[in-house]
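> Below are the sequence and a predicted model; questions follow.
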Amino acid sequence: MNNEIIRVLLVEDNPADARFIKEHFKDIREMRETPFLISDANSVSSAVEHVTNRHFDVILLDLSLPDSQGLETLHRMHTHAPGMPLIVLTGLDDDELALSAMRHGAQDYLIKGKFDIQLLSRAIRYTIERKRSEAEIKKLAYFDFLTGLPNRVLFTDRLKQAIIMAQRDTRNVALLFLDLDNFKKVNDSIGHAYGDRLLKITADRIQNCLRSADTVARIGGDEFVVILPFLSGTEDVPKVAEKILHSLKNPVTFEEHEIYTSVSIGISMFPGDGSTVDDLLKNADIAMYQAKEGGRNNYQFFSQDMNVQAVTRQLIESSMRQAISRNEFYLVYQPQYNLRDRVITGFEALLRWRHPQKGNIYPQQFISIAEETGLIMPIGEWVLRTACTQARKWHDAGHSSLRIAVNISARQFKQDSFATLVQTILAESGLPPQFLELELTESTIMEHADKNVQVLQKLKNLGVTLAIDDFGTGYSSLSYLKHFPIDRLKIDSSFVRDINTNGDDAAIAEAIIFMAHSLKLDVVAEGVEQEDQLTFLDSRNCDMLQGYLMSHPLSVTEVGTLLTHVPQTTG
């Protein structure tokens, strides 16, 4: 600071006091290297003109002026010069007023006629440094350290102010809740440093889509919110959302990495969708999840129907947390048949939920929620243990060649201890490992493929069978299969459904069977419901079938009856 010019605004209406202070500044200039540049004003109105036209490093402010008295003087200067440090000038009998002024934002005070040049110079330097420190503290308290955007605290305050002004002027406010799609994959694949850089670029791109009156804030890891105030309606909101979507679709290049990003946006409107910060944020969040479920990279306005869905979702999540301990989950078993001789080779274990009030809740209603919340971990373990235990009972009853197939979620598979869990459950149940088949989706094994080869090999070393479920719906390439220790493919039912009427589906199914056999893999066709589908698959040498044509999923009792009437494989 020694070589910087310090610009001082002296606001003092008493000529004698003003002259006394200016003389001190003159003496300081003669003694010090640091020059002070003094401007003076004799009223608040005059001072406001000065601060409107230029910046000052510090203001020396007499609180008793012709056009303002006491703390009102301080408030008026703060309003027009909110970032400038203030030193209050008081008389001998004004100590209480001076202390009150400091409580209301002044950085220091000086008693007129009772300070020398050292005290004046020190007070000014201290005030400037204190103001800088306060600014840094405020930045840490109100701004996101990574992107420099307002954080949740400042966002909340600005949305409150926008709501107040909208109520006063009968206007609208839009709140956009943005969540980056698949951001976790960026962190997991190329590292958190690149993820942080992506967040900074994202923040800049969003900011460039907005007006100066709008606010964008970062309120979570990859979550941003945008406030659009002073709206007369909703017609401009989709334009802003589309602009943001378009901006964020452009790829980001980091050295050798090219990253394609997108964002899901939920929108709530004041006053229609809520009158408080919490309501608007909750409803925009709900709409954002609808955008995610709608395929990502889109925006959705909140509707009351979404709120009903969100409440239902919350009730399902809450009930699901207690379902295991209350024995509400159960398994049904769908037979798999060898197509050549029509014998049962095994069963696929399928999860069901019998809710005490709502009755049967089917997997499509709760599995995705279980995945997102992590509840799939205890549920998945229960399924695996129950299925293995039941398969062992069938073996003990004389059906010793039956295989049990269990679906494994991506979240389960990513668990470092998953192979150990499988080994433990096999040991506890007594089921020979070759009769357990673990079904995984294409996308699960292809994400971090190099690492997953090692996990799959650990499972193969246990002696279990590995299958790819819903094949053809993910990466749809057989070229990678030779790198994985896979035993079996399951053709997704979406291809089987129209296999006799859709030439593309028929060609895909035929290609999967041919290429799988060339790699010495078995093929199971799922969702077989009609005789002509069976005929087609038989003519293409598909190995196994599963579907309503042969059998619906069965209870344990029904399986027992079936096994007494239908032949099973003998090995």
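Thanks, I have the structure now. Numbers count the residues shown, from 1 in each chain.
> CA only for contacts and neighbour counts going forward, please
Noted.
> Just the strands from the stretch 51-200 of the chain, written as ranges.
With DSSP state E, counting those that start in this stretch as the criterion, the stretch 51-200 of the chain has strands at 58-62, 64-65, 68-69, 86-90, 108-111, 172-180.
> Would you convert those into CSV that also reports distance to residue 262 and mean neighbour count?
Shown next, in CSV, are the strands of the stretch 51-200 of the chain (distance: least, Cα to Cα, whole Å; neighbours: other Cα atoms under 10 Å):
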stretch, distance to residue 262, mean neighbour count
strand 58-62, 46, 25
strand 64-65, 57, 20
strand 68-69, 55, 14
strand 86-90, 47, 24
strand 108-111, 50, 20
strand 172-180, 6, 26
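> take a look at this one as well, against the first:
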Amino acid sequence: MGDVQQASGGGQASSGHGEFSVLVIEDNPGDRRLAELALTAGAEGTGAFCEVLLAGTLEEGLQLLATAERNAMHAILLDLGLPDAAGFDGLQRLKSLYPDIPVIILTGQNEEAVAISALKFGAADYLEKDEIRPRSLWRSIGYALERKKLEAELVYLAATDPLTMVKNRRALLEALPLIMENALRSELHCAVLIIDIDNFKQINDLLGHSTGDELLLTVASRISDAIRQTDVVGRLGGDEFAVIATNLKSPEGAIEIAEKITQAIAAVPEINGRPIEISSSVGIALFPSGVENSDELLTHADLAMYKAKKEGRASICLYDESLHHELRRRLLLKRAMVSDMATPGFYLDYQPIVDCKTHEIVSAEGLARWRTRDGKIVMPAEFIPIAEENGWIADLGMRMIEQACEFMSRSLSTGVPVVPISINVSPIQCKDKGFPGEFTRAIERRGLSPTLFNIEITESTFMQDIDGARRGLEALMHVGIGIHIDDFGTGYSSLSLLRDLPLKHLKLDRSFVSRLAEDLGTRPIMEAIIDLARKLEFKTVAEGVETAEQVKLLTEIGIDYLQGYYFSRPISAAKLCEELVMGGVVRNGYGLGLEAGHDMDNADKISRALGR
């Protein structure tokens, strides 16, 4: 052990360019001393201070590294001909134990081929011993350190989201299995929290992408401040973030972290100088919890997040067995849809819309339904999202349009009275440039008037692509198809949309109608909307009408049309035909239906209209 030495050279240079520690592992005392002097002189020449540690064997060098402070060693000079580590053995052992410290190989003459091979084993550079000069040695160390710095930066960038500078999806996916293993060993819990900013798409579209980016930066910072040092935060993509919470003593710990995150995000007062109110939805999946791998844990957290969004803004949902059953049901529905898409299992029911004063049926809304092969009825709230997620919505939507056109054509040809039919259209269909042409051709093939059809779209459809929506809607409006905004008042209700888009009707969301009798503030809001619509020459429809009192109040404030269970639930095409044949006036709030004893001529017309 007498060969183990420590030497420092020259003191701190006045320019203060830094302090370095270099370990020289060389069994030849002369070469070892030469390297020490060259390092000291080279450091002084650049205004730096270099601490040189000397060892005559690999084991002596490893002892010095073991006792040095963590990350204190900047570089290692290694002789390949050590008595206890011949060839590349010493290099491989150093790289396995200290992979972040660059190793520069010292070689004798005629060993260049060996030195080049050493580079393949992880060496940063090599120098021939007779070329050890202060300048060349220090330059080699400098290059090695620069490469190490660059490699570290590349590793950081590969694991970092470029906008928010938190970990990216790939880094999170790589970290999660290790954290799960540690939870099992330590007999503690870990959890995945997926955080989604509520209504981010609308904020991004209304305030601009630069404001949206600034919001993402702010949210990433707020989440980072809200979690503990041992937790990991990253961005999955878009407006979704994830936190891997570690070392949890109980499931309640994950909920507490989620609450801190939602509170921190909600406390953001403004973005780019604009006041803003934001909230977030959080889904949590715990481990251990019966999952077999990290992908399954992420899937559970994602499902919990979507459940939280359904429950409303600023919700937190913990994955449990009921969500597992929901996931399984969605998978079964998806498989059933694949086989049922081309069958008559998908059909339209119709809900009448009546004149507010006369209660005469003036139109009907076509509502998609799905009767599965075992006879069960599935509502659109369940199967429409599945169709949208899997790219089936355009085909399904056109099938419903074709069905409505066929029903209208048969009714007219058999003398059954008809009213315009409104059809709900997905935002995905609206963004399809070919949709207006497909709809128009379906009408033309049957010789129908486009004025017999309306489409209903939500405000969010406009917010996703205002210019694209405008072009598509103008094409439909140009041929006479009516455009109705559905659920008006639940989104941003931008007045510029009412000014710029070719609209015909506004359908006030049912939440206004349900609060009309009890909430004093609702009536003046509805009156203002109705007055504005009248001045813009739009008609107004109130949906969700269920009581006589609501009918009375809506009539008083001047609504044009009414729709809801008070007049009729969604009914079959046959029931709609029957009511229109009987005069199409709903006189009482008991729903639609034919009185007994209607004449056989009308019954025959109805049968032929339905293709029987």
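Nice, thanks for sending it over. No experiment lies behind these values; they were computed from the predicted model shown.
> okay if I get the strands of the stretch 51-200 of structure 1 as a markdown table plus distance to residue 404 of structure 1?
What follows is the strands of the stretch 51-200 of structure 1, written out as a markdown table (distance: least, Cα to Cα, whole Å):
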| stretch | distance to residue 404 of structure 1 |
| --- | --- |
| strand 58-62 | 79 |
| strand 64-65 | 89 |
| strand 68-69 | 87 |
| strand 86-90 | 78 |
| strand 108-111 | 79 |
| strand 172-180 | 39 |
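> From residue 452 of structure 2, how far off is residue 409 of structure 2?
Distance, residue 409 of structure 2 to residue 452 of structure 2, by Cα to Cα, to the nearest Å: 11 Å.
> Of all the strands of the stretch 51-200 of structure 1, which one comes closest to residue 278 of structure 1?
Nearest of the strands of the stretch 51-200 of structure 1 to residue 278 of structure 1, taken as Cα to Cα: strand 172-180 at 11.3 Å.
> which residues of structure 2 does that closest one align to?
Using TM-score structural alignment, the residues of structure 2 aligned to strand 172-180 of structure 1 are 189-197.
> Mean per-residue distance, that stretch versus structure 1.
Following the fit onto structure 1, the mean deviation recorded for stretch 189-197 of structure 2 is 2.1 Å by mean Cα distance after the TM-score superposition for structure 1.
> starting at the chain centroid, how far to that stretch?
Offset of stretch 189-197 of structure 2 from its chain centre (Cα atoms, centre = their mean, to the nearest Å): 13 Å.
> do the same with stretch 211-231 of structure 1
Distance of stretch 211-231 of structure 1 from the chain centroid (Cα atoms, centre = their mean) equals 16 Å.
> again with stretch 199-207 of structure 2
Taking Cα atoms, centre = their mean, one finds the center of stretch 199-207 of structure 2 at 14 Å from the center of the full chain.
> buried sites along it?
200, 201, 202, 203, 204, 205 (16 or more other Cα atoms under 10 Å).
> got CSV for these, with distance to residue 294 of structure 2 too?
CSV is the format used below for the buried residues of stretch 199-207 of structure 2 (distance: Cα to Cα, whole Å):
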residue, distance to residue 294 of structure 2
200, 27
201, 29
202, 32
203, 32
204, 31
205, 34
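> mind checking how far the aligned partner of residue 438 of structure 1 in structure 2 is from residue 417 of structure 2?
The pairwise alignment with structure 2 assigns residue 438 of structure 1 to residue 455, based on TM-score structural alignment. Distance of residue 455 of structure 2 to residue 417 of structure 2, computed by Cα to Cα: 21 Å.
> what does residue 205 of structure 2 give?
Using Cα to Cα, residue 205 of structure 2 is found at 44 Å from residue 417 of structure 2.
> what does residue 377 of structure 2 give?
Distance, residue 377 of structure 2 to residue 417 of structure 2, by Cα to Cα: 28 Å.
> Distance from the longest helix seen in structure 2 to the middle of the chain?
Secondary structure of structure 2 per DSSP state H: the longest helix is helix 134-158. Remark: helix 134-158 of structure 2 is offset 38 Å from the chain centroid, using Cα atoms, centre = their mean.
> With stretch 299-310 of structure 1 instead?
Offset of stretch 299-310 of structure 1 from its chain centre (Cα atoms, centre = their mean): 18 Å.
> Taking the centroid of structure 2, which residue is nearest it?
residue 240 (4.6 Å; Cα atoms, centre = their mean).
> Tell me which helix or strand residue 29 of structure 1 sits in.
Residue 29 of structure 1 belongs to helix 15-31 when assigned by DSSP states H and E.
> Whatever helix or strand comes next after that helix vs structure 2 - mean distance after superposition?
Downstream of helix 15-31 of structure 1, the next assigned helix or strand under DSSP H and E is strand 36-41. Mean deviation of strand 36-41 of structure 1 relative to structure 2 after superposition (mean Cα distance after the TM-score superposition for structure 1): 3.5 Å.
> so strand 36-41 of structure 1 versus strand 58-62, what angle?
40 degrees (axes from the mean of the first three to the mean of the last three Cα atoms, to 10 degrees).
> What helices and strands are in contact with strand 36-41 of structure 1?
strand 6-11, helix 15-31 (3 or more Cα pairs under 8 Å, 6 or more residues apart in numbering; DSSP states H and E).
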